[in-house]
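[1] Using only what follows, build the 3D model:
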Amino acid sequence: MADQNSSMSGVNSHLEMGSLEGRSVLELEDESLSSPRMISIKTSSLDAAPRRYFCDVEEISCRCILRRAFNSIRIVLLSDKLNILVLCGPLAILVDKLTSHHGWVFLLSLLGIIPLAERLGWATEQLAFFTGPTVGGLLNATFGNATELIISMYALRSGMIRVVQQSLLGSILSNMLLVLGCAFFGGGIVHSNKEQVFDKANAVMNSGLLLMAVMGLLFPAVLHFTRTELHFGKSELALSRFSSCVMLAAYGAYLFFQLTSQKNMYSPINEGESQDDSNSDDEEAPQISKWESISWLSILTVWISVLSEYLVNAIEGASVAMNIPVAFISVILLPIVGNAAEHAGAVMFAVKDKLDISLGVAIGSSTQISMFGIPFCVVVGWIMGRPMDLNFQLFETATLFMTVLVVAFMLQEGTSNYFKGLMLLLCYLIVAASFFVHIDPKSIQDKPKKT
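    Model prediction:
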């Protein structure tokens, strides 16, 4: 028995040694296939091994960071043919430094801002993957209007109050008529076999906020034109500042209501569609990380700010050079550039039969500009010593009032089709033609102040 046990143990030890040798050979072969340098690391001294390991980690991390940065730049700047227009920004700065052709500076700045505004909206959509639909919708509306607000700040600093008023008004008009009209028209054409539906309650609530904004703009204008001010030249400005504070408070309450009571405001209204949309959304994934999205939002905002200064400074010269009224430039051209990303996004969602998101982009942006952007500029002008008020003059106020009424009637049924979209687009053509032949009286024209 002893001999058998010893022989069996010998056999077992032999098998174990063989298996260990085979396993070591396999491990060396696998490591040599994956990384040939690992063989030299295994055979080196114990003291050298940790030092070599940390060096490799540093090299790998640096390479990963560089690879990730180049990949992010490729995705953001080289993935769309429209981004070729980014080169117009540096050209605008160069033309401004070397020549005095304000028309070219204006056009190049305008073209340079278009892809930046589109990429700003795209980066916001990437960030929305990490924040959820409600916060993502608010971020889309906020950064979608960042271009107009930045342009307004530079114009306000230069004392161009009428440009601020008209550009903000134009942003509301383009969102409500042009962007929403294209969304309704595009979605109606693609889904012509059925009537698209959206959340009527949210649409009515946004229409109510827009009517409140019209009230805030209407009363200072009426007070001015009826000559019924208690203190001439002061009551109108005081009323505008008070109304602006009230509108900001109302918008803050609206945001609180959205974030707490309207968790599913950007979800489809049909339960059957929500299942299909959830499956399609699962296939979508962010192309860049959360911190990359935040970094690109910061970079794009700064670059838009730089170009906005050149754009604002060239408006007057461009109006003379191109023989186009400043009102048309401010109300039509500037908002179309600023709303480029929203325009494309709203149409895309409408074509995908996600009309609630399209309304959140178009009507949500109009609500934010009217209830936050305009009052915010009044308060900032108050701080800067600029007499920015809510008297947008009779022509502009009447245009806004009629636009809000038309859109409110379009939204009251909770349905859309291509004919409603066509009507909104035709209304925008009438508005654009009206501002092409409109000019401010000399008494209220801007007299820019150099800072």
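
[2] contacts, neighbours, all on C-alpha from now
    Fine.

[3] quick one: the most centrally placed residue in the chain from residue 152, how far?
    Of all residues in the chain, the one closest to the mean position by Cα atoms, centre = their mean is residue 144, 2.7 Å from it. Separation of residue 144 from residue 152 (Cα to Cα, to the nearest Å) stands at 14 Å.

[4] repeat for residue 126
    26 Å.

[5] more crowded one of those two?
    residue 152 (26 against 21; other Cα atoms under 10 Å).

[6] give the contact list for that one.
    Neighbour list for residue 152: 163, 164, 167, 168, 377 [criterion: Cα atoms under 8 Å, 6 or more residues apart in numbering].

[7] Hmm, residue 414 is touching residue 195, no?
    No: look at residue 414 against residue 195 with Cα atoms under 8 Å: they stay out of range, at 10.1 Å.

[8] Mind checking which of these two has more residues around it?
    Ranked by neighbour count (other Cα under 10 Å), residue 414 and residue 195 place residue 414 first, with 15 against 12.

[9] re the thing from before, just the contacts of residue 152: which are in helices?
    163, 164, 167, 168, 377 (DSSP state H).

[10] Residue 140: which of those residues is nearest?
    residue 168 (17.4 Å; Cα to Cα).

[11] in stretch 210-226, what counts as buried?
    210-214, 216-224 (16 or more other Cα atoms under 10 Å).

[12] can you put those residues in TSV and add distance to residue 32 and secondary structure?
    Output for these, formatted as TSV (distance: Cα to Cα, whole Å; DSSP: H, G, I helix; E, B strand; the rest coil):
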residue	distance to residue 32	secondary structure
210	69	helix
211	72	helix
212	72	helix
213	71	helix
214	74	helix
216	75	helix
217	75	helix
218	78	helix
219	80	helix
220	80	helix
221	81	helix
222	84	helix
223	85	helix
224	85	helix
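
[13] Residue 54: which of the residues you listed is nearest?
    Looking across these and measuring by Cα to Cα, the closest to residue 54 is residue 210, at 60.6 Å.

[14] Please verify my assumption that the closest one contacts residue 372.
    No: taking contacts as Cα under 8 Å, residue 210 lies outside contact range of residue 372: 11.2 Å.

[15] In a strand, residue 230, correct?
    No: counting by DSSP: H, G, I helix; E, B strand; the rest coil, residue 230 is not found in a strand; it is coil.

[16] what's the burial count for it?
    Per other Cα under 10 Å, the neighbour tally for residue 230 reads 10.

[17] Same question for residue 15.
    Other residues lying near residue 15 total 12 when counted by other Cα under 10 Å.

[18] List the contacts of it.
    Applying Cα under 8 Å, 6+ apart, no residues contact residue 15.

[19] one more, for comparison:
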Amino acid sequence: MHMGHMDDTIDLESDEEVPFSSSQASNKPRSFDFEASRVVPHAKFTWKFIKQIRNGPLMSIYIVLIKAKINVLLPFGPLAILMHYLTGKHGWVFFFSLLGITPLAERLGYATEQLTFYTGPTLGGLLNATFGNATEMIISIYALRKGMTRVVKQSLLGSILSNMLLVLGCAFLSGGLTNRDKVQRFNKAAAAVNSGLLLMAVMCILFPAVLHFTHTELHTGESELYLSRFSSCIMLVAYASYLFFQLRSQQNTHDLVGEVPTEEERNSNVESSEEEEVPEITQLESMVWLGILTLWISLLSGYLVDAIQGASDSWNLPLSFISVIILPIVGNAAEHASAIMFAVKDKLDITLGVAIGSSTQISMFVIPFCVVVGWCMGKPMDLNFQLFETASLFITVLVVSFLLQDGTSNYFKGLMLILSYLIVAASFFVHVDITNDDA
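    Down below sits the predicted model:
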């Protein structure tokens, strides 16, 4: 019996001699393999799907269209289009178009920033110069096609005034109140270069207006336009030279001057290297999003321009006030938030790059670009912004240049800039624009 028990044990462990034991032994592994084939491949498929979401287009859609809090305003774009075709109420169409364009402008800047991670500083600077004010350029081109040259001039003027007074003022005020225990400083050389370019832009805009109002044109009605086109070409050359200077020459500023970095600068460089950012989307995704967002902004800009005159009539507001004050405030909302954020973090050089750099781009690139585009379209777009608007720009550039000359910032300077913007806004509220749209 004992030997039989041994044989039974051996037979149970053998796969060849005992058929019953063989089937029983083979059933157990098959049952286990069947369960594994149901569970393990499913787990691998789930993990692979999760990785695809993390690294694929779905994650890109989440980052660009959902992650940012400002994206809650995205539905107002389609709503503006529906209001245009269903109700025809221009006031609501204009308002919803503004709200819909605001997050698109911010996301366009984000996509440009992501693309600069792959292109390097030189090409990245050119991309920022091109897409930094893409919203203003698109709106201006649509308005030019409609022959609304006054809207183009006033909206671009309003962007300059808003960036230099409101955006920079709020940034200085927030940064000064947050960092009250120390003096905030920025690069005086960069501020001086931007101030010089802004004064050059004022000079180019001032001469056609003076020529017009003094009635000293050689060819009445033509000399002003020819001077504007010639000055615009000179401004574009100057801006291209400025980009070359910023992206090439200024990289070796410390070497040329012979300055030795201080201990604080070394510490700040170490901190910036430790906080080095990495791109969140790929290069191809950045380029695709740039195209999509630009097309969507172009579509909404058409409805915005069509509704601006109706909004002025329905709201009983001067068209100049809407063009100079309301339109730029909403269009510069993203720049406003980023400038304040960098000022609070005591990164005033970036704040000046956002506020003053954007004003320089508009005055030296966008405005002459619109003159050249109007030239190609056969539209009489010139640099004559009329006397009231030119005086506002001239005084604003003088005030800001004076406040930036010492290279320091505090909350009182910010308050002065904000109060100055309120004066400008009140002036345009009571200002009556006697010129026509095609003047």
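
[20] Mind checking the TM-score on these two?
    Comparison of the two superposed chains (TM-score structural alignment, normalised by the length of the second structure) gives a TM-score of 0.84, and 395 aligned residues with a Cα RMSD of 2.7 Å.

[21] Go through the contacts of residue 152 of the first structure and name the one nearest residue 86 of the first structure.
    Set against residue 86 of the first structure, the nearest of the contacts of residue 152 of the first structure by Cα to Cα is residue 167 (22.5 Å).

[22] Mind telling me what the closest one corresponds to in the second structure?
    Residue 167 of the first structure maps onto residue 155 in the second structure, with residues paired by TM-score structural alignment.

[23] before we move on, the earlier item: out of the contacts of residue 152 of the first structure, which is nearest to residue 59 of the first structure?
    Of these, the one sitting nearest to residue 59 of the first structure (Cα to Cα) turns out to be residue 377, at 49.8 Å.

[24] What lines up with the closest one in the second structure?
    Match for residue 377 of the first structure (TM-score structural alignment): residue 370.

[25] Return the set of buried residues in the lengthiest helix in the second structure.
    Looking across the second structure with DSSP H, the single longest helix is helix 19-55. Going by neighbour count (16+ other Cα under 10 Å), the buried part of helix 19-55 of the second structure is 21, 22.

[26] which is the next helix or strand following it?
    helix 57-61 (DSSP states H and E).

[27] Stretch 208-226 of the second structure: end-to-end distance?
    9 Å.

[28] residues in the first structure aligned with it?
    By TM-score structural alignment, stretch 208-226 of the second structure lines up with residues 220-238 in the first structure.

[29] Show me what that stretch is in contact with.
    239, 240, 387, 388, 389, 390, 391, 392, 393, 394, 397.

[30] so what's the first one up against?
    For residue 239 of the first structure, the contacting residues are residue 220, taking Cα under 8 Å, 6+ apart as the criterion.

[31] how about 6 Å then?
    With Cα atoms under 6 Å, 6 or more residues apart in numbering as the criterion, no residue contacts residue 239 of the first structure.

[32] separation between it and residue 401 of the first structure?
    Distance from residue 239 of the first structure to residue 401 of the first structure, by Cα to Cα: 19 Å.

[33] where exactly do the helices run in the stretch 201-350 of the first structure?
    Taking DSSP state H, counting those that start in this stretch as the test, the helices found in the stretch 201-350 of the first structure are 235-261, 271-283, 290-313, 315-322, 326-328, 334-338, 340-351.

[34] Mind putting these into a markdown table with distance to residue 75 of the first structure?
    Shown next, in a markdown table, are the helices of the stretch 201-350 of the first structure (distance: least, Cα to Cα, whole Å):
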| stretch | distance to residue 75 of the first structure |
| --- | --- |
| helix 235-261 | 31 |
| helix 271-283 | 19 |
| helix 290-313 | 11 |
| helix 315-322 | 33 |
| helix 326-328 | 35 |
| helix 334-338 | 22 |
| helix 340-351 | 17 |
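
[35] among the ones you listed, which is nearest residue 130 of the first structure?
    helix 290-313 (6.7 Å).

[36] mean deviation of the closest one from the second structure?
    Following the fit onto the second structure, the mean deviation recorded for helix 290-313 of the first structure is 0.9 Å by mean Cα distance after the TM-score superposition for the first structure.

[37] That helix packs against which elements?
    helix 102-131 (3 or more Cα pairs under 6 Å, 6 or more residues apart in numbering; DSSP states H and E).

[38] The helix it packs on vs helix 340-351, what angle?
    On the basis of axes from the mean of the first three to the mean of the last three Cα atoms, to 10 degrees, helix 102-131 of the first structure is oriented at 50 degrees to helix 340-351.

[39] and whichever helix or strand comes after helix 102-131 of the first structure, how far out from the chain's middle?
    Downstream of helix 102-131 of the first structure, the next assigned helix or strand under DSSP H and E is helix 133-144. Relative to the chain's own centre, helix 133-144 of the first structure is displaced by 8 Å; criterion: Cα atoms, centre = their mean, to the nearest Å.

[40] and what of stretch 174-187 of the second structure?
    25 Å.

[41] So which bit of the first structure is that stretch matched to?
    Going by TM-score structural alignment: stretch 174-187 of the second structure matches residues 186-199.

[42] What is the end-to-end distance of that stretch?
    19 Å.

[43] now do stretch 322-339 of the second structure
    End-to-end for stretch 322-339 of the second structure, by Cα to Cα: 23 Å.

[44] buried stuff in that stretch?
    For stretch 322-339 of the second structure, by 16+ other Cα under 10 Å, it's 322-336, 338-339.

[45] Quick one: map residue 332 of the second structure onto the first structure.
    Using TM-score structural alignment, residue 332 of the second structure sits opposite residue 339 in the first structure.

[46] Please identify the residue in the second structure that aligns with residue 412 of the first structure.
    Using TM-score structural alignment, residue 412 of the first structure sits opposite residue 405 in the second structure.

[47] aligned partner of residue 239 of the second structure in the first structure?
    For residue 239 of the second structure, the aligned position in the first structure is occupied by residue 251, per TM-score structural alignment.
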